[in-house]
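Engineer: Predicted coordinates and the sequence they were generated for:
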Amino acid sequence: MTATMPLISVIVPVYNGETTIKETIESVLNQTFVNLELIVIDDGSQDSTLNVIANIQDSRLKVFSYKNAGVAISRNRGIKKAGGQFISFLDADDLWTLDKLESQLKALQSTPQAAVAYSWVDYINAEGEFLHNGNHITINGDAYKQMLVENVLENGSNPLIIREALIQVGGFNQSLTPAEDWDMWLRLAARYEFVTVPSPQILYRTLSHSGSTNVLKMEKVCSQLIEQAFNRAPASVQYLKKRASGILYYYLIHKSLESNNSSQNSIAAMRFFYNTIRYDASVWQWRIMLKTIIRISTLFLLSPLLYQRFKAVYRRFYAKDSRQLQHNL
């Protein structure tokens, strides 16, 4: 008797994820939609990641180990192993709400012209505690123009994609890590329509040691992505290029302020602030601009311990403005 192929393939790349991989895997296996396979691509982990996974018993879980090659190649390896008609990706430290796959699949099935379904994002800390809302942007239909200026989906753990569409646009570009997900969503948006599930179903974990905290590398790669994207974009959207750069530097300010205190981050934040104004000052609201200047100044002046205390006080009293800063990205 031939086994029934799963409808959805979930691909989880992991490298040294011993502290979070169990919770991440459980957020997939406990989904309300059950006709799935979970493909874990171990990217040469040196910790106890594989031992943790070995203690999880579920026939839908498949594990493949390789030498370390990075997240883009790991996702591409997972695509080759996937048998589902739909594919979704989940990073090894992020989580989904239990109805994520079911909701996104229903959205695609009820919107046959769309090839990508995505949900809203909320941010959590290392302990899984809520930090702040994501952008919560809703796009139903053509997402290309907005995706040119910002990563609407915010991370690599978000969409459910029709497999054939994913194959048509090609794999993840390893030269664009840590922005390889934005590049992929942009290439999909250039050819296919999107549909939104207007609910925060992706819980993106912010970790001080994650690749996304390397703001200088992110600046270089995202600037390269913007240049490449607008080189192949039609003349009718070239006016958006400065807006894209302005939003990028606005985002990099936030990443600098959330990273561990260092003179490098404070100097980078000052430069990012200048570039935001140079490219597109309209992203600012004066009140948020003033508070951002204060935070950059304290990052430069305070010791790491005092800066961490300052951040805690800032979050307590200015949480609303912090959410507004994120919403404007």
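Structural biologist: Good, I have the coordinates.
Engineer: Going by C-alpha atoms from here, please, whenever you check contacts or count neighbours.
Structural biologist: Fine.
Engineer: got the contact list for the top strand by length along the chain?
Structural biologist: In the chain, ranked by residue count with DSSP state E as the criterion, the top strand is strand 193-205. Residues outside strand 193-205 that contact it (Cα atoms under 8 Å, 6 or more residues apart in numbering): 93-97, 99-100, 103-104, 107-108, 111, 113-126, 128, 136, 138-143, 155, 157-158.
Engineer: Show me which residues of it are buried.
Structural biologist: For strand 193-205, burial by neighbour count (16 or more other Cα atoms under 10 Å) applies to 193-197, 199-205.
Engineer: A strand includes D47, no?
Structural biologist: No. D47: not assigned to a strand; according to DSSP: H, G, I helix; E, B strand; the rest coil it is coil.
Engineer: OK, contacts around it?
Structural biologist: D47 neighbours (Cα under 8 Å, 6+ apart): 16-18.
Engineer: let's go with 7 Å and repeat that
Structural biologist: 16, 18 (Cα atoms under 7 Å, 6 or more residues apart in numbering).
Engineer: ok, it to G17 distance?
Structural biologist: 8 Å (Cα to Cα, to the nearest Å).
Engineer: What segments of the stretch 1-150 of the chain are helices?
Structural biologist: Ranges of helices within the stretch 1-150 of the chain are 21-29, 49-54, 71-81, 100-109, 144-149, based on DSSP state H, counting those that start in this stretch.
Engineer: what secondary structure does the closest residue to L176 other than its chain neighbours sit in?
Structural biologist: Once flanking residues are discounted, L176 sits nearest to V221: 5.7 Å by Cα to Cα, 6 or more residues apart in numbering. Under three-state DSSP, V221 falls in the helix class.
Engineer: Hmm, V221 is touching Q174, no?
Structural biologist: No. Counting by Cα atoms under 7 Å, V221 stays clear of Q174, with 10.7 Å between them.
Engineer: For the spatially most central residue of the chain, which non-adjacent residue is spatially closest?
Structural biologist: What sits nearest the mean C-alpha location of the chain, by Cα atoms, centre = their mean, is N155, with 1.0 Å. Nearest residue to N155 in three dimensions, chain neighbours excluded: D181, at 6.6 Å (Cα to Cα, 6+ apart).
Engineer: Repeat that for S208.
Structural biologist: S208's closest residue in space is S259 (Cα to Cα, 6+ apart), at 6.1 Å.
Engineer: this is the other structure I want to compare:
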Amino acid sequence: MHTPLVSVIMPVYNVERFVGEAICSVLDQSYRHFELIIVDDGGSDESVAICKGFSDSRIRIVHQANRGLAGARNTGIDASQGKYIALLDSDDRWDADKLLLHVIHLEANASVDVSYSGSRMIDANGRPLSVAMRPRLMGITPAHILQRNPVGNGSAPVLRMAALERAGFAHPDEPSRRCWFDESFRQSEDIELWIRLAAGHGCRFEGIDGLLTDYRIVGGDLSANIPRQYDTWQRAIGKALGYAPALIARHGRAAAAFQLRYLARRAVQLGDAPFATSLLRQALALHPMMTLTEPAKTAQTAAAALAARLLPRAAFAKLVSARLGTAAAA
């Protein structure tokens, strides 16, 4: 087998319900010159057995004790051979032309280090929700990465390995282990790396047209995770303060406000109106100008919080499913 141009990295941990669909979306790509590195992160269900059921010479399965998403991605990247690294979480899926379009983009634009696309939202059963991630595509600065994370999710980007290498480092407790994602993060590991690439290493981000990733929303302990998600996001900002102090000083408050508004929408989608209202108030206190710069989105968040308070729970849940999805943008 010739050295693949693209290495697809797929961490797998207790996703037996979805992993087959994710693998099929890779094997169905119109672009064929890839390897799929599946990293078994020490789960306990039938996920790995499902992975082994696919007979394709481009698939490699790497086994490890549980390290979390960041650690599984690092293991996969370290085992990769490709010029480009494509990330796909094992509960998401891709449009059939995704890799082809990103390869065309990166091959034609040598100065672009990270190529990404928009994403559709799907529910646990694979049905499309009425919301999507339609990010800014051009003119991306470190401030855009910090404030709005146009990459959107971990299944959207394709990165140059050469750019990743600029941000690589030795694991603090295992010096022989090469890392790109910070394994001390169990949430916000994506945005931590994107900020570090853009602000710390001058990497250029650019998007391409189309909703090329299906980003799956699966229920769980999201309510308990909202405070933890904000805490880990703040950790990422604190880390960035060490290498990009001017960026954080200028844009940190607005970035925190947008993050809080995003989390307010998450709380709304759970029907937790008091928590959503509290988060939105914190966002407005940090960055009151968002009522002028983005009045529609801010008003929509406030109205949704009010609806969560006033509507019967079943009626509100139906509204969320039909109109909001469960991962609206910030």
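Structural biologist: Right, received. Where do you want to start? Quick caveat: nothing in here was measured; it's all calculated off a predicted structure.
Engineer: Then the residue nearest to the centre of structure 1 would be within a strand, right?
Structural biologist: No. Applying three-state DSSP, one finds N155 of structure 1 to be coil, outside a strand.
Engineer: Quick check: the aligned residue for it in structure 2?
Structural biologist: In structure 2, the residue paired with N155 of structure 1 is N153, using TM-score structural alignment.
Engineer: Next one: its match from F54 of structure 2, what distance?
Structural biologist: For N153 of structure 2, the distance to F54 of structure 2 - Cα to Cα - is 26 Å.
Engineer: What of A224 of structure 2?
Structural biologist: 36 Å.
Engineer: related to what we said a few turns ago, please dump the helices of the stretch 1-150 of structure 1 into a markdown table; it should also carry distance to F64 of structure 1 for every row.
Structural biologist: Converted to a markdown table, the helices of the stretch 1-150 of structure 1 look like this (distance: least, Cα to Cα, whole Å):
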| stretch | distance to F64 of structure 1 |
| --- | --- |
| helix 21-29 | 14 |
| helix 49-54 | 10 |
| helix 71-81 | 9 |
| helix 100-109 | 23 |
| helix 144-149 | 32 |
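Engineer: Out of those, the one nearest I296 of structure 1 is which?
Structural biologist: In this view, the helices of the stretch 1-150 of structure 1 are compared for proximity to I296 of structure 1 by Cα to Cα, and helix 144-149 is the closest at 24.6 Å.
Engineer: what packs against the closest one?
Structural biologist: helix 180-189, helix 241-258 (3 or more Cα pairs under 7 Å, 6 or more residues apart in numbering; DSSP states H and E).
Engineer: The first one vs structure 2, average offset?
Structural biologist: For helix 180-189 of structure 1, the mean deviation from structure 2 after alignment is 1.2 Å (mean Cα distance after the TM-score superposition for structure 1).
Engineer: against structure 2, where does that helix fall?
Structural biologist: The aligned range for helix 180-189 of structure 1 is 189-198, by TM-score structural alignment.
Engineer: Tell me how many other residues surround the residue nearest to N155 of structure 1.
Structural biologist: 23 (other Cα atoms under 10 Å).
Engineer: So it is in contact with N158, correct?
Structural biologist: No. With contact defined as Cα under 7 Å, D181 of structure 1 does not count as touching N158 (9.8 Å).
Engineer: related to what we said a few turns ago, off-centre distance for the longest strand of structure 1?
Structural biologist: Taking Cα atoms, centre = their mean, to the nearest Å, the mean C-alpha location of strand 193-205 of structure 1 is offset from the chain mean by 11 Å.
Engineer: Stretch 3-10 of structure 2 now?
Structural biologist: 19 Å.
Engineer: likewise stretch 108-122 of structure 1?
Structural biologist: Counting by Cα atoms, centre = their mean, stretch 108-122 of structure 1 comes out at 16 Å from the chain centroid.
Engineer: Also stretch 14-26 of structure 2?
Structural biologist: The answer for stretch 14-26 of structure 2 is 17 Å, by Cα atoms, centre = their mean.
Engineer: Which stretch of structure 1 is stretch 26-36 of structure 2 matched to in the alignment?
Structural biologist: The aligned range for stretch 26-36 of structure 2 is 28-38, by TM-score structural alignment.
Engineer: outside of that stretch, which residues touch it?
Structural biologist: 6-11, 60-62, 98-99, 101-102.
Engineer: ok, now how distant is L247 of structure 2 from A198 of structure 2?
Structural biologist: Counting by Cα to Cα, the gap from L247 of structure 2 to A198 of structure 2 is 11 Å.
Engineer: do the same with Y215 of structure 2
Structural biologist: Distance from Y215 of structure 2 to A198 of structure 2, by Cα to Cα: 24 Å.
Engineer: circling back: ok, the residue nearest to S208 of structure 1 touching T213?
Structural biologist: Yes. Counting by Cα under 7 Å, T213 is a contact partner of S259 of structure 1 at 6.0 Å.
Engineer: L247 and A198 of structure 2: which has the busier surroundings?
Structural biologist: A198 (22 against 15).
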